[in-house]
Structure formats: C-alpha cells, structure tokens
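Chemist: Sharing a sequence plus its predicted fold:
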Amino acid sequence: MFAVGRYRVERVTDGVRSHVADEVAVEEPLEIRIAGCPPWRTMRTPGDDIDLALGWLVSEGAITSADEVFSAQECSSGEGLERASSVDITLREGVQPPLARSYAASSSCGVCGSDTNLDVLSRCTWPLGEVKTQVSPEVLLSFPDQLCESQRGFGRTGGLHAAGLFVAVTGERLIVREDVGRHNAVDKVIGWALREGQLPGSGLVLQVSSRASFELVQKAATAGIPILSTVSAPTSMAIELARTAHLSLACFVRGTTFNVYSEPERISNSS
C-alpha cells in the first residue's frame, strides 16, 4: 500500500508551457511511541506503519519475536501539514526498549545514534558467520526485475524506494514494500517478516532499489538475513560492517553482472 498526492503543475517542454496533473509520493511524519521512552520520529510514506515500527525495533535489537510485543496501535489526527500520525507500542513485561541513543535518528538516517560496528554486532541476536545459505547468480540477478514489477508507487510517482525479501534457493518473492526512505522500506519488510514468523531470515535475500549504506547492512544483519543485494553502489562503511558481520553484500546487481564485497562464498556457481 502507498499514498499518492496529486498536484497541478506547470510543465515546460521545448519552451512550451502547459498545465498538467502530477502524481507525487506522499511524505509525512510518524512518531513511534514506547511507554517510558522519548518518541522516535521519521519521515515516511504512510502505510504499513506498524510493520515499520516493528522492523525498527528489530533493527535496534529490542525484539526478536512478535510475542515480545503486547500491543501496537496506529493513531492519526489532522490534515495536510497539520496531520500527525503515531504508532503506540506496548512491550511485554521484561522486554527492554531500545537504548537512548536510538532516538537520535532523523528522517534521512536510521542509525544516526549508532557509533561503531561493535555496537551493531552487540544487537545481532542471530550471528551470520555460520549461515551456509547460497543463492545462484541467475536467481540473484532476477531480484531487481522482480522488485521493479512490484513498485506500483514508483511507477506512478518516480519518488519511492523499494525493499523486498526473496527466498535464496528458489527466488520466490515474499514481500515488497515502498517508501520515500530506503531505511523505512527495509523496516517495513522486516516488520512483516517478524509478524509472519520469518525471522531470523537465514534463508532469505534482502533486495533494495538503492545504494548499500551502513544502515541497510545493519538492518539486514540484526534481522538475521545473510545476503543483501542492491542495484547501486556501496559505501565504505557498508562494506566494513558487512565484512565484520559476515554478511554477503552484492551491489551493482543489474543485467548480467554484479560485484560481491563480502562473503562471496554465498554466491554459488552458475547452474
């Protein structure tokens, strides 16, 4: 599900002006509220907000099972720029909320409160070092096209990232979510996986329609997903964290080629 806004705009083509209706990806603030903690705020595309909140909690190492959440409720009020939305989470007794540094996150970065690779590894309940999952080059190269086929929001607006979870062995597409923020799209699919009992995602590949950043590697690692595939370039911190966490990082996955920056043994030989 995605939200689309419609605006009347002036288009200029070869110097000729015309008025047309343009569809635009919706971006609105969301607060995630956990009792006794400051609210965490992000800018996101409305839709699948509970999954986003659950995925964020997984990424922060707070929960590993849907059973650790007593309740999750969406609330919203107002319209336009005055619209306010939140997800109110109650954790079960004994479940600790994210550390205070987690609430330093902004709309453009999901891990601004994190400091080092060791901080991330300390939150990884499911270490990846012993995960033997493999994906063939042919299957891996099919994921960007499968992702694109599901990007209905991007097709209409050109303004949304997408993330998807795929079965490594068969290439089956399990879930795709879109959002203006790539880290939000990833949180949405991880939250879905949590609810569906798919975590740890040891047999899955996370495919993203963007570059590979530190935050995306962090989210895959904390969800127990051993392979992250992106259509664009990695950053240096993404590579370093992937190598430290023993996560396979494949980037520039397009057409018939890709680069593997860590744990290449999870990419099997061609069939």
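Modeler: Alright, I've got the coordinates.

Chemist: drop to CA atoms for contacts and neighbour counts, all remaining ones
Modeler: OK.

Chemist: Just the helices from the stretch 151-271 of the chain, written as ranges.
Modeler: Counting by DSSP state H, counting those that start in this stretch, the stretch 151-271 of the chain has helices at residues 152-157, 182-195, 214-222, 236-245.

Chemist: Check which helices and strands the last one is in contact with.
Modeler: Judged by 3 or more Cα pairs under 8 Å, 6 or more residues apart in numbering; DSSP states H and E, the packing partners of helix 236-245 are helix 117-121, helix 214-222, strand 248-254, strand 257-262.

Chemist: Next: the second one.
Modeler: When contacts are defined as 3+ Cα pairs under 8 Å, 6+ apart, helix 182-195 sits against helix 49-59, strand 161-167, strand 173-179, helix 214-222.

Chemist: Adding distance to Arg41 and mean neighbour count, write the ones you listed out as a markdown table.
Modeler: Written out in a markdown table, the entries for these read as follows (distance: least, Cα to Cα, whole Å; neighbours: other Cα atoms under 10 Å):
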| stretch | distance to Arg41 | mean neighbour count |
| --- | --- | --- |
| helix 49-59 | 10 | 26 |
| strand 161-167 | 19 | 25 |
| strand 173-179 | 15 | 23 |
| helix 214-222 | 16 | 26 |
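
Chemist: okay if I get those as JSON lines plus distance to Gly94?
Modeler: Converted to JSON lines, the helices and strands packed on helix 182-195 look like this (distance: least, Cα to Cα, whole Å):
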{"stretch": "helix 49-59", "distance to Gly94": "15"}
{"stretch": "strand 161-167", "distance to Gly94": "30"}
{"stretch": "strand 173-179", "distance to Gly94": "31"}
{"stretch": "helix 214-222", "distance to Gly94": "20"}
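
Chemist: For the helices of the stretch 151-271 of the chain, give me JSON lines that also has distance to Gly55.
Modeler: What follows is those, written out as JSON lines (distance: least, Cα to Cα, whole Å):
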{"stretch": "helix 152-157", "distance to Gly55": "21"}
{"stretch": "helix 182-195", "distance to Gly55": "4"}
{"stretch": "helix 214-222", "distance to Gly55": "8"}
{"stretch": "helix 236-245", "distance to Gly55": "19"}
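
Chemist: between those, which gets nearest to Gly129?
Modeler: helix 236-245 (7.3 Å; Cα to Cα).

Chemist: how far out from the middle of the chain is that closest one?
Modeler: 17 Å (Cα atoms, centre = their mean, to the nearest Å).

Chemist: residues in contact with it?
Modeler: Residues outside helix 236-245 that contact it (Cα atoms under 8 Å, 6 or more residues apart in numbering): 117, 121, 127-129, 212-218, 221, 248-249, 261-263.

Chemist: And here is the other one:
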Amino acid sequence: MGRLVQRVKATRIDITGGRRVVREESLAVEEPLEVRLGHDSFSVTMRTPGDDFDLVAGFLVSEGIIFEPEQLISLRFCAGEDENGQQTFNVVEAQLRPDVAMPLPAAHRHVTTSSACGICGTASIDAVRKSSHFTRSAAVDEPFVSAAVLAALPDTLREQQKLFDKTGGVHAAGLFAPDGELLSLREDVGRHNAVDKVVGAAFRDRQLPLGKTILQVSGRASFELVQKAAMAGVPMLAAVSAPSSLAVELAQEAGVTLVGFSRGNTLNVYTHPGRVG
C-alpha cells in the first residue's frame, strides 16, 4: 500500500515580521490509479492511495456498470514498479461476471480524471437517468432525520478526518445513520474519490441500496456527487458549501434530498425537504 503522507521542505514567509523559515510540511499524496476491466484499461483517476478496492467498486457503481456484489468477481492489484523498483499499487484490475454489460471499448471510453472533478457532462446525465438500478423512494415527503442532527454532521465528519489533521489537503465523505451515527468515512484529495470509496465499501458489504442514510461531504455539492448518491440509492446528500444549479436539477429529478450550506445552526434544503424533520 502506498503512503498517504509525504514530507517536503517549504519556505514559510511571515509578511508581518519579515522572517523566512525553511521547515518540513506534510502533504497528502496524490498518485494515478488505473482501473482495468479484465485486461482492458477503462479509466485513470488521480487519488490518495488507500481503500483502492473500495474506490474502484464505488466508481463502477457510479458508472452504472455493477449494482450487485455478485457481479464483481474479484479485484486485484497488477504488477507495477516505480523508478526504485518498489511496487506502486497503482493499477487495479476488476474481473466482472461474464453477463455484466460492458461499457464502450477502451478506445472510445478511456478517460483521465483529475482529483478536482470526475467524469461529468451530457453522457453522465443520460447514464444516471437510464442506468440507475435503484428506484426512487416512494416516501419522498417522509421525515427520517431531524434538522438538528443534520446540522451537526459536518462537525462529526471533521472530528474524524485524521488525514486532514496531518495535511490540511484532503476532502472527506461520510455515511451517517438518521440518528447521526457515523457509519463510514473516507478521505481523498478528490471529493468524488472520497464518495466512491464510501459507496464502494457499502457495496462490498452488501449494503446497497443505501436507504435512509445521509451522505455528508466536505466542500461543495456538484452534479457528479448527486449522480453518485443516486446511483447508490442514497436518499440525502449534504454539503458544507453550495450546490451547483445542475446538482439541484438532477437531485430533484432523481429523488435525492440535497442540502447545502450546512454550517452551525442553519442549512438550506434545495430538493425534497419533506425528509428533514
């Protein structure tokens, strides 16, 4: 397993005092991860090493390729070495059940995603509308979490961010029960990767669809995070910052309660507010 933190030297400048001090800083590691379906390369994403099998499983769920654990036969690291001859663990091969509908050939589908954002756009909108295997909850207006519990989730998430404490440079996604219990938390330089890791862990534990849970994320609520929540059957996505207009549009259509600006004693519920008591 690759390291999560790298020590580097930085010159710290104190503008007020006019001082310059060279010291070591801890940075979150960012490395590429290639995802292969069988022997075919499918995607490359920039991520923080760790929970890579969860990341790949969650990514495949988000892409609508798999939705049942039996469809994923195995996950394994492929051989790969850096310039020092050390195993990099930067290639994961997923073996799917033969009857799983394969995506477009690698030559047409292969993309590189950054840690800033994942795959989004018209094709992704169509995918989430057509490929989600978990139906929208009929109880759209049934409260299952209180506003007070919802408002407290960002603080709970932040308290458990061990990698952020060391580096200050990663996002987090946490899956919560209606009473505020933290069920799962993952950190990554990419917010979409953190969500995929949470979804993938639940998928591998046979917990999908994730009914009556809240997915709390650091940062903003993008279209893609709503897409990932919908593909995993998550009924509520909450963020500490703002949602985008497309995120609200998709959440409304997909039956996802979208919460933004969840800070302190206030929050905004943009879609399906009946789930918040």
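Modeler: All right, it came through fine. Only a predicted model underlies this, so the values are computations on that prediction, with no experimental measurement involved.

Chemist: Go through the helices and strands packed on helix 236-245 of structure 1 and name the closest to Val180 of structure 1.
Modeler: Using Cα to Cα, these put helix 214-222 closest to Val180 of structure 1, at 14.6 Å.

Chemist: What is the corresponding segment of structure 2 for the closest one?
Modeler: Helix 214-222 of structure 1 corresponds to residues 223-231 of structure 2 when matched by TM-score structural alignment.

Chemist: The matching stretch vs structure 1, mean deviation?
Modeler: Superposed on structure 1, stretch 223-231 of structure 2 shows a mean distance of 0.2 Å to its aligned residues (mean Cα distance after the TM-score superposition for structure 1).

Chemist: From the chain's centroid, how far away is that stretch?
Modeler: The gap between where stretch 223-231 of structure 2 is centred and where its chain is centred comes out at 9 Å by Cα atoms, centre = their mean.

Chemist: and what of stretch 43-60 of structure 1?
Modeler: Mean-position distance between stretch 43-60 of structure 1 and its chain equals 9 Å (Cα atoms, centre = their mean).

Chemist: In structure 2, which residues correspond to it?
Modeler: Under TM-score structural alignment, the match for stretch 43-60 of structure 1 in structure 2 covers residues 46-63.

Chemist: looking at the helices and strands packed on helix 182-195 of structure 1, which is closest to Cys75 of structure 1?
Modeler: With Cα to Cα as the criterion, Cys75 of structure 1 lies closest to helix 49-59 of those, at 10.1 Å.

Chemist: after superposition, how close is the closest one to structure 2?
Modeler: With mean Cα distance after the TM-score superposition for structure 1, helix 49-59 of structure 1 departs from structure 2 by a mean of 0.3 Å once superposed.

Chemist: Need the contact partners of that helix.
Modeler: 32, 63-64, 72-74, 87, 98, 123, 184-192, 194, 218-220, 222-223.

Chemist: tell me which strands and helices the helix or strand just after it is in contact with?
Modeler: Downstream of helix 49-59 of structure 1, the next assigned helix or strand under DSSP states H and E is strand 69-77. The elements that strand 69-77 of structure 1 packs onto, with contact taken as 3+ Cα pairs under 8 Å, 6+ apart, are helix 49-59, strand 84-91.

Chemist: Now do the contacts for Val195 of structure 2.
Modeler: Gly58, Ala172, Ala173, Gly174, Arg186, Val217, Leu225, Lys228.

Chemist: Just the endpoints, please. Distance across stretch 46-53 of structure 2?
Modeler: From its first residue to its last, stretch 46-53 of structure 2 covers 14 Å (Cα to Cα, to the nearest Å).

Chemist: likewise stretch 42-53 of structure 2?
Modeler: End-to-end distance for stretch 42-53 of structure 2: 15 Å, by Cα to Cα.

Chemist: Return the distance of that stretch from the chain's centre.
Modeler: Remark: stretch 42-53 of structure 2 is offset 11 Å from the chain centroid, using Cα atoms, centre = their mean.

Chemist: Which one, of the helices and strands packed on helix 236-245 of structure 1, ends up nearest to Gly15 of structure 1?
Modeler: Minimum separation from Gly15 of structure 1 across these (Cα to Cα) falls at strand 248-254, 35.4 Å.

Chemist: separation between the spatially most central residue of structure 2 and Leu175 of structure 2?
Modeler: For structure 2, the residue lying nearest the average C-alpha position, counting by Cα atoms, centre = their mean, turns out to be Val195 (1.6 Å). Using Cα to Cα, Val195 of structure 2 is found at 9 Å from Leu175 of structure 2.

Chemist: Kindly report the same for Leu72 of structure 2.
Modeler: Taking Cα to Cα, one finds Leu72 of structure 2 at 22 Å from Leu175 of structure 2.

Chemist: And for Met231 of structure 2?
Modeler: With Cα to Cα as the criterion, Met231 of structure 2 and Leu175 of structure 2 are 15 Å apart.

Chemist: before we move on, what about Thr88 of structure 2?
Modeler: Per Cα to Cα, Thr88 of structure 2 is found 29 Å from Leu175 of structure 2.

Chemist: picking that back up, of the helices and strands packed on helix 236-245 of structure 1, which approaches Gly171 of structure 1 most closely?
Modeler: Closest to Gly171 of structure 1 of those is strand 248-254 (Cα to Cα; 14.7 Å).

Chemist: what does that closest one rub up against?
Modeler: Residues contacting strand 248-254 of structure 1 (Cα under 8 Å, 6+ apart): 140-141, 144, 211-212, 226-234, 239, 242, 258-264, 266.

Chemist: neighbours of the counterpart of Asn117 of structure 1 in structure 2, just the number please.
Modeler: Using TM-score structural alignment, the partner of Asn117 of structure 1 in structure 2 is Ile125. Neighbours of Ile125 of structure 2 under the rule other Cα atoms under 10 Å: 16.

Chemist: same question, His39 of structure 2
Modeler: 10.

Chemist: Not counting its neighbours along the chain, what's nearest it?
Modeler: Leaving aside its sequence neighbours, His39 of structure 2 sits nearest to Glu93 (Cα to Cα, 6 or more residues apart in numbering; 7.2 Å).

Chemist: got a list of what that neighbour touches?
Modeler: With contact taken as Cα under 8 Å, 6+ apart, Glu93 of structure 2 is in contact with Val35, Arg36, Leu37, Gly38, His39, Leu75, Arg76, Phe77, Cys78.
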